[in-house]
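S.K.: Sequence plus predicted model, see below.
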Amino acid sequence: MTSDPAIAVTGIACRFPGASDASAFWKLLLDGRHGASEVPPDRWTTDDWTNGSDAPRPPSRFGGFITGHSNFDHAFFGVSPAEASEMDVQQRLILEMAWHAIEDAGIDPTALAGSTTGVFVGMMSSDWTSMAMSSPAEMTPHRGTGGGYCMAANRVSYHLDLHGPSMTVDTACSSSLVAIHQAASAIRAGDIDTAIVAGANMMLSPALSVFYAESGLASTDGRCKPFSAGADGIGRGEGIGVVVLQRETDAITRSGLSYARILASAVNHDGRSNGISAPSMWSQIAVLESAYARASVNAADVDFVEGHGTGTVLGDMIESRALGKVLGVERSRPCLLGSVKGNVGHLEGAAGIAGFIKAILSIKNRVLPPSLFADAENEALGLSGKGMRLNDSIAKLPRTPIVGGISSFGMGGTNAHVVVGSPTDVRSPSRLSGTSVLTISANDDSALTSNVTALADFVDGVSPDRFNQIAYSTNIVKTGLRSRIAVAADTPSQGAAALRRAVLLRSGTASGRTPAPAFLFTGQGSQYPAMGRALERRCPVYSDRLREVVDAAADDLRPHLDRVLFDEDSAELVARAAIAQPALFAVQYALSAAFVDVGVRPVAVLGHSLGEFAASVTAGALTMSDALGLVSMRGTPMDSAAGAGGMLSVRADVSTIVAHVELDSTLCIAAINGPGSTVLAGATEALERAERVLAAYSPKRQRVTHAFHSPTMEPAASMLRASGIRVPPNATTVPFYSTLRGGEIDGADLTLAYWSEQMVRPVDYLGAMRALLADARPSHLIEIGPNGVLTTLARDIDTTGAERLVPMPGPASAGTEFAEVLAALYSQGTDVVWAPLYQQQHRTVRRLPGYRFDHDRHRLAGKPTLRFRSNVPAVESILDDTAVGAAHGGVSAESPLFTTATSVPDELDLETSICTLIAQLGGFETGEFTRSSRLRDDLGFDSIMAVRLGDRVNELLAPTPPIAVVDLADNLDTVGNLVDFVRHHTRTYPHTVILEGAN
């Protein structure tokens, strides 16, 4: 029989009694501890289950309870406090645990939007729903959506914008294992590639505890003792478990993110057995045989079974007999048996996923934790004669591959068994090298601080050889939210320190427009030996692009380029235009192309003299090879030009210079670099005279070999024109600002005649820069060259606040600056493509700490809230609809909110009144939102709340003609837009009645 395709278990998140996360859960298991405790006072008291003299049999005072279940970061999920307070606590916990499990799988949860990812939830009860729906008079819209079983899965699909199947499965105690089976079946069928599977159970009411007591199924001490001589019944527990399942691919195998593989699964039903609540051995045998047959696993190869193990005498007996019939074959060592219920209790609908998580953690760690109470095995079960041994201590799992099974049986007769095995073990070796960027994002600045701190603590403990992979993982998993920070670093200690420093220095989240950088390409004179070598050694994307252009050079030029770019002892070559100019072009092309490769695209480009060649390639006007040919042809005649002369920079404008010196064929303006920065070019004697005359304007001789951009260059320009070199310019795809023309030109104008004229005419950097700033309005000016020349010149120009960034700041460059620029751009809103920044060995996703939710924002009740009443009619009508009172951050029910007035309001009154309505309906505190807050995404105003808000706004405006609901809905994007829309409506239809804030 052919086995089913393997499915990888890539992500886990859980909260079980005594364990707040998967790491704590594993430690609890290894330590042989349990999470049982007395019933917390916020759950129930004796009065909740007694009824006079006819009181039922009392339930146990003990059980497995989790803590912190009332905490929920409603703002993170775009849920208003009013709605959050009326949601089943299981829905709230599943949302948070699903996010953590997806992150644990090495996936950015926001990246799943629009995918066919499926959500499958196992639940058999909802105390919240039973309590919230018990009184029709207390019903609210949010209670309806907050208590539905289907919503446990649908909430996850809605928040993450998932388009795959979304369902809640109820097969009693086997619910979550059946949900795993359903998810695996959907993956195998090709319906989906990824599934999020959850199991949930919360004990907010004593109802089921009383049922177990009345049925004689309850343990006397509230604890399950699976397969033990002391087994005396069920001890209840609660918790949430979530796993991520994915079709096993080469990428998942290489990443090492798979905890284990699902080899096969099977589900059946007892049919008409000896009672609807009694287990059937024959059906359990059938489901076991089916699962192992589908997995093509021999019974003798099963290393362990995570049993259902409720600790009831009848249940344990039937289950052990069924297991013995299937696994009781000749084997080299017994199959180990245990049940997690001894640690956390019977989690009912979540029982299956609790056992499943224990099993896959055991496979990943290659040890099986002890099963509690196993030291006193129930001899009547005869496990040794059935090929099994109750696991009473930590047991190594030596076989490769490991095979285990998980059983779960529902009270109504639905049985499930899942076969799991070792993941494909492919090592991903790594060696520390290069500069990496650590990224972290959060829902807002407050949450960002705690998440950055958590990441810094984690990075501090990372092995240096894993650091690049950890950084890459943050780029893949932690980049999708609005508020974000990035830092560049070479080592874990540097990264942790930089993260902590970034938190201290951060003044607020970047807002407004996404960064729109302009690229400024440096001219000749910025070169130096081995320019860019530090970056080439540390940055694969730059190194690859640099090698591309060097390899494209002519055979006689290539060795010189290699020496200039990589050898410190190349000063003589760097001074030669025929070598320096192609080398500068190579650096500029590689740097610009590297930025584009990582997703940083310019809104405009500008090149200073020689820099225009690489700028034209970035603009799409020339190909790299055509531009390189031009540059190579340009430099040679410059080297041989007679009467070389020189250049002189002066801190004065052109009119001042003209007033002091006479310009002629021996002395001319070569460059206008700023409002008070001009460069002269000419013969040596003429420059010396000008230097004396302009002594008051800080003249400075330039370190150049020729009088560039002067008539001296005309012979070289003539040679370039006469060469007939092929120049097929194209239309620009990025605006190109010419420093020859002083403004934007099209790529079709970049002819051979243009490039020849450019050699002898002055550079109008000031005019081109002013045009670029006016037209493109860049947010950043990025220097594309080996030194920070043009960004320095831009200091004297009004750049309208554009930030200057230098990714290669001269000979002292450490090679980290390119990554630092990327970090700065990402922090301010650029979506960077990170993979090219890393070597292939580093492009492996590793597990990271889960998102730190902001639980201090609101602490919501663990049970349905009580209603609030007011003797003020306007207040009461709103509170009746929202069931929100002072306890949930809303306006106090004792404080009048509105009165009626008969004067036309001013606009401040109107805005205040609308914002007060929003606060009431959503249960927000004063000042918790602003005009820019998005009503749907930030404040949770769904269609139901939008209709109710429309009704209240129209009541507010009466007797003005009402606003149509559809028109109001079209303006519900932000609070400010809604206020402005209503304000416009009031100006169109003046009214005389307004509800105003009362004193």
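M.R.: Received, thanks. The structure presented is a predicted model; accordingly, all values stated were derived computationally and were not measured. Numbering: from 1, shown residues only.
S.K.: contacts and neighbour counts: CA atoms only from here.
M.R.: Will do.
S.K.: Hmm, residue 363 is touching residue 261, no?
M.R.: No: look at residue 363 against residue 261 with C-alpha atoms under 8 Å: they stay out of range, at 9.4 Å.
S.K.: tell me, what's touching the two both at once?
M.R.: 421-422 (C-alpha atoms under 8 Å, 6 or more residues apart in numbering).
S.K.: can you list contacts of stretch 158-170?
M.R.: When contacts are defined by C-alpha under 8 Å, 6+ apart, stretch 158-170 is touched by residues 77, 109-110, 112-124, 149-154, 156-157, 175-176, 178-179, 192, 349.
S.K.: just so I have it, where are all the helices in the stretch 101-250 of the chain?
M.R.: Assigned by DSSP state H, counting those that start in this stretch, the helices in the stretch 101-250 of the chain fall at 127-132, 141-147, 150-160, 175-188, 207-214, 250-255.
S.K.: Any idea which of the ones you listed gets closest to residue 951?
M.R.: Among the helices of the stretch 101-250 of the chain, helix 141-147 comes nearest to residue 951, with 14.9 Å by C-alpha to C-alpha.
S.K.: ok, back up a step: nearest approach to residue 994 belongs to which of the helices of the stretch 101-250 of the chain?
M.R.: Each of these was scored for nearness to residue 994 using C-alpha to C-alpha, and the closest is helix 141-147 (27.3 Å).
S.K.: Sort out which residues of that closest one are buried, please.
M.R.: Neighbour-count burial for helix 141-147 flags 142-143, 145-147 (criterion: 16 or more other C-alpha atoms under 10 Å).
S.K.: now for that helix, which elements pack on it?
M.R.: Counting by 3 or more C-alpha pairs under 8 Å, 6 or more residues apart in numbering; DSSP states H and E, the packing neighbours recorded for helix 141-147 are helix 81-84, helix 127-132.
S.K.: Go through the ones you listed and pick out the most buried.
M.R.: When you average the neighbours per residue for each of the helices and strands packed on helix 141-147 (mean count of other C-alpha atoms under 10 Å), helix 81-84 leads with a mean of 27.
S.K.: Leaving out sequence neighbours, find the closest residue to residue 718.
M.R.: The shortest distance from residue 718 to any non-neighbouring residue, by C-alpha to C-alpha, 6 or more residues apart in numbering, is to residue 756 (7.2 Å).
S.K.: no, scratch that, I was asking about residue 447
M.R.: residue 854 (5.9 Å).
S.K.: Do I have it right that residue 122 meets residue 183?
M.R.: No: look at residue 122 against residue 183 with C-alpha under 8 Å: they stay out of range, at 11.1 Å.
S.K.: Please say which of the two ends up with more neighbours.
M.R.: residue 122 (34 against 29; other C-alpha atoms under 10 Å).
S.K.: OK, contacts around that one?
M.R.: By C-alpha under 8 Å, 6+ apart, the neighbours of residue 122 are 168-171, 175-179, 197-200, 349-350.
S.K.: nearest to residue 624, of those residues?
M.R.: Nearest to residue 624 out of these is residue 197 (C-alpha to C-alpha; 50.6 Å).
S.K.: what about the closest one, neighbour count?
M.R.: By the criterion of other C-alpha under 10 Å, residue 197 has 32 neighbours.
S.K.: then this one, side by side with the first:
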Amino acid sequence: MMSIEVMHWLRNEIAKLVDRKLEEIDIHKPFSSYGLDSSKTMILSGELSAVLNIPVSPTIFWDFPSLYELSQYLEGNTEAQKLNLEPAASLEKPDRREPIAIVGIGCRFPNASGSAEFWELLLQGGDAVSQYPDYREQLGEMKVERQGGYLDQIDGFDYPFFHVSYREAIRMDPQQRLLLEVAWDALMDAGISPDSWANTKSGVFIGISNSDYGRRELETSEDLHIHSVVGSALCIAANRLSYFLGLQGPSMAIDTACSSSLVAVHQACCSIWTGESQQAIAGGVNVILSNTVTSSLSKAGMLAANDRCKTFDTLADGYVRGEGCGIIVLKPLSKALGDGDEVYAVIPGSAVNQDGRSNGITAPNQASQEMLLELAYENAGIRPHQIGYIEAHGTGTYLGDPIEVKALGKVLSQDKVIDDIVYLGSVKSNIGHLESAAGIAGLIKCALIMKHGIVPANLHFQEWNPEIPQESFPFVVPTQSVKLRSGNDVYAGVSSFGFGGTNAHIVLGRPTHRLPGESESSPFLFALSASRRDGLSVLAQQYVDRLKHTSQTDLHAICSTLLKGRKHHEHRLAIAATSKETLLEALEEYTSAIDSNLPYKGYGHVLSKLPGVVYYFPEHDTRNGNVSEEMTNGDVIYQQSYFVVSQLFLQMASESVHGLGEWRTFAKQFAHAEMLRSWGVRPLSCLGEGVGELTAMVVEGQLSLPVAIERLVRGNYNSTMRAETKIARGDVVLCLSSAPVWFPRKDESMLICNCSDELGKLQLQGQLFMKGLIVPEWSDRKKQSHMLPGYPWNHHSCWKPLGKNESESNGITCFC
């Protein structure tokens, strides 16, 4: 048939299908403008196949979205084919940019809180889709009739932690609450103390496109407040994060519907590449609190009959809605390596484009998807054959999946090596379609794949959709966990498409090689903290469980992360240990003591007003006699200070007094004081007896070190009484450097500073940490921060039922 004949035939058939007059069918208008939906195109493609005697895929009506374009293509018009099928060549190849490292992940997805639980869900082939939670009806919410990927305890929020009043908290969109907690989890997972990012050019980019809670608050509440307006504004979802953390880089909410969160990641990377941001937080969130959208999608036939995303499968008939929140922390790779960060994966390049004029504003465009892939791989500086895994948009629709896979197949088949396999997957088969958070869910899954080298099974796949010409493509959909192709030149891609036509694709590379951890033969300081004492015990128990079920753990790196990469709260636990076994024993002893409401020596509570420190130098040291004392303490400053005193004394004194113990007492006390000064401890005052009086005078600046040693040589010092009037209520007395002959009053506390070895030094640092006086620095140690237990949130129920004010809301508390 000639193009004119095809055009007339199609025009007549379309008029019959949509019940329109022939003259109403304009050959230049998109098919969708006549109501030609997926079911009608299936019928039409079958009839067209019979007329032309060639197979015609229903997706052709999306590739060539008007009668004129389709008829030109079917006749073999090469210009039309070139126009619609060949990706446009980029005008200028971009300069290679430094890869961006994903150093932290925070997530709360259906049946999974945190990257460790999410990875376990994926490995186990977990299906997190379920009925709408009954408790939400008790909160006053309308029941959503369809199954979906829903979150537990959506009303829970630790508002005191974020310095938010209850009155404001109940008016905040739960999406804003989720973002605060999950972003904090992401920073903890990265081993980054949030305080270190304050007042820096750190960007926040959040994908968000809906606010069921905020909309109903503004439309139905009888006691509107400015908190209602702020709590429902989409821009505040990003701005509140920047405000709370004190960040001064770009801060923006991005709405491109289902591609929102992946576009947010792309924008975050671009901001870092241009220097606008030093580092960034990026991700997305989605919460479903209304049956309206679900009902509309269901009536439109867009939701799967059995509420499961059967991606790539012949039974694919729609998707299932889901909710959740995902956040990643991004840094330039060089900065991440310089900071000693653990890296999940790297982003060498990304791209975003638009479908343009397709078969309807919500219809996909294969040619645009091909251009997107080509541009992303060009920006990343890689060839398509290097891709080993694709986390597809993969909603599980009968025509959407083939269009996506055809675009992937055309691009990824370039330069393909025969044995190379590209695995395809979609996290939507596990947790549903998270809409504005869908892209970040797929990206987090992909980053975990790159980190572990394992591709989890894709659920609900049995037989290829017949519209996907898979035999000509190198694709495999894994039905059980498989190993990703080895090699540092193997990459992965993540796709996300907005229903308005905004497409995004991000390339991920393997993390950089990490040096092996340090030997665990030396002792280490394990430190935890929380804003509540019961939260600290929950956190301690989480570490007990983790240590019992983890065989390979670099405890030195973990301890370094806990000390350097955490914000330290009021309630603190510090344990100096020599092995995993001794640490476990101490942690279990602590949790048992807390359960029994008993005191524990390793626990401390930092007051809002830190105590003062008073040094007490005793007259005698019960451990005198070790000539090589300067070499037995593991602190360099201590060793150097002890050596200086010993050399000065030996030069000034005659051999007859070299064996006396007084100078060693003085040397130890002075060396301990210098060591404490290097840690940042500054005494309010010093007191001493005998030799200790000389040390006190030197530390307070009343005597120079040479003069004090000269007096020591001549025995010119008195056994004076200690000046207890220098000790105020609440002060901490540091006894340097042996057990005292007296003890302070009940309103004071005493710490014995006698660091004869590395373990003793760590024990003292732990005691000072629990008092809030120092945070030990292990600057030369690598971090191991990923997948450690998250912060023990103290969740209060913060919900404002329809038509009620805050006085009528509940205040339930639970830990999460």
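M.R.: Received it, and whenever you're ready, just let me know what you need. Since we're looking at a predicted model, the values are computed, not measured.
S.K.: on that earlier part again, now do the residue nearest to residue 718 of the first structure against residue 659 of the first structure, distance only.
M.R.: 30 Å (C-alpha to C-alpha, to the nearest Å).
S.K.: pretty sure residue 266 of the first structure belongs to a strand, no?
M.R.: Yes: assignment of residue 266 of the first structure by DSSP: H, G, I helix; E, B strand; the rest coil places it within a strand.
S.K.: That one: what's it in contact with?
M.R.: Counted by C-alpha under 8 Å, 6+ apart, residue 266 of the first structure has contacts 181, 287-288, 290-291, 416-418.
S.K.: Where does stretch 369-381 of the first structure end up in the second structure?
M.R.: Per TM-score structural alignment, the counterpart of stretch 369-381 of the first structure in the second structure is residues 456-468.
S.K.: Give me the distance between the two termini of that stretch.
M.R.: Distance across stretch 456-468 of the second structure, first residue to last, is 22 Å (C-alpha to C-alpha).
S.K.: and that stretch, which residues are buried?
M.R.: For stretch 456-468 of the second structure, a neighbour-count test (16+ other C-alpha under 10 Å) marks 456-461, 464-465, 467-468 as buried.
S.K.: Show me the contact partners of stretch 271-281 of the first structure.
M.R.: Applying C-alpha under 8 Å, 6+ apart, the external contacts of stretch 271-281 of the first structure come out as 270, 315, 318-319, 321-322, 409, 411-413.
S.K.: between these, which is closest to residue 103 of the first structure?
M.R.: residue 409 (30.5 Å).
S.K.: Need the counterpart of that closest one in the second structure.
M.R.: By TM-score structural alignment, residue 409 of the first structure lines up with residue 497.
S.K.: Verify the stated contact: its match with residue 261.
M.R.: No: when contacts are counted by C-alpha under 8 Å, residue 497 of the second structure is not listed as touching residue 261 (10.5 Å).
S.K.: Give me the more crowded residue out of the two.
M.R.: Set side by side, residue 497 of the second structure and residue 261 show more neighbours around residue 261, with 37 against 31, by other C-alpha under 10 Å.
S.K.: And that one? What does it align with in the first structure?
M.R.: Using TM-score structural alignment, the partner of residue 261 of the second structure in the first structure is residue 176.
S.K.: on that earlier part again, among the buried residues of stretch 456-468 of the second structure, which two are most distant?
M.R.: Within those, 456 and 467 form the most distant pair, 24.7 Å apart (C-alpha to C-alpha).
S.K.: sorry, back to before: map the residue nearest to residue 447 of the first structure onto the second structure.
M.R.: In the second structure, residue 854 of the first structure lines up with residue 794, judged by TM-score structural alignment.
S.K.: try residue 132 of the first structure
M.R.: Following TM-score structural alignment, the counterpart assigned to residue 132 of the first structure within the second structure is residue 217.
S.K.: returning to what we had before: so which of the contacts of residue 266 of the first structure is the closest to residue 775 of the first structure?
M.R.: Nearest to residue 775 of the first structure among these, with distances taken as C-alpha to C-alpha, is residue 181, at 58.9 Å.
S.K.: does the closest residue to residue 370 of the second structure other than its chain neighbours sit in a helix or strand, and which one?
M.R.: Once flanking residues are discounted, residue 370 of the second structure sits nearest to residue 407: 5.1 Å by C-alpha to C-alpha, 6+ apart. Assigned by DSSP states H and E, residue 407 of the second structure belongs to helix 400-412.
S.K.: ok, average deviation of that helix from the first structure?
M.R.: Mean deviation of helix 400-412 of the second structure relative to the first structure after superposition (mean C-alpha distance after the TM-score superposition for the first structure): 1.4 Å.
S.K.: Other residues contacting whatever helix or strand comes next after that helix?
M.R.: Sequence-wise, the next helix or strand beyond helix 400-412 of the second structure is strand 422-425, with elements assigned using DSSP H and E. The contact list for strand 422-425 of the second structure (C-alpha under 8 Å, 6+ apart) reads 387-392, 394, 455, 457-458, 474-478.
S.K.: so where is the next helix or strand after strand 422-425 of the second structure in the first structure?
M.R.: Sequence-wise, the next helix or strand downstream of strand 422-425 of the second structure (DSSP H and E) is helix 428-431. The counterpart of helix 428-431 of the second structure in the first structure, using TM-score structural alignment, spans residues 341-344.
S.K.: Mean per-residue distance, the helix or strand hosting residue 804 of the first structure versus the second structure.
M.R.: Per DSSP H and E, residue 804 of the first structure falls inside strand 803-805. With mean C-alpha distance after the TM-score superposition for the first structure, strand 803-805 of the first structure departs from the second structure by a mean of 1.8 Å once superposed.
S.K.: sorry, back to before: give the residue from residue 756 and residue 659 of the first structure that has the larger number of neighbours.
M.R.: When residue 756 of the first structure and residue 659 are compared for neighbours, residue 756 comes out ahead with 20 against 8, by other C-alpha under 10 Å.
S.K.: Enumerate every residue touching that one.
M.R.: By C-alpha under 8 Å, 6+ apart, the contact list for residue 756 of the first structure reads 717-718, 720-721.
S.K.: so which of the residues you listed is the most crowded?
M.R.: residue 720 (25 neighbours).
S.K.: same for the helix or strand hosting that one, what does it pack against?
M.R.: Here residue 720 of the first structure sits within helix 714-723, counting by DSSP H and E. With contacts taken as 3+ C-alpha pairs under 8 Å, 6+ apart, helix 714-723 of the first structure sits against helix 624-639, helix 752-760.
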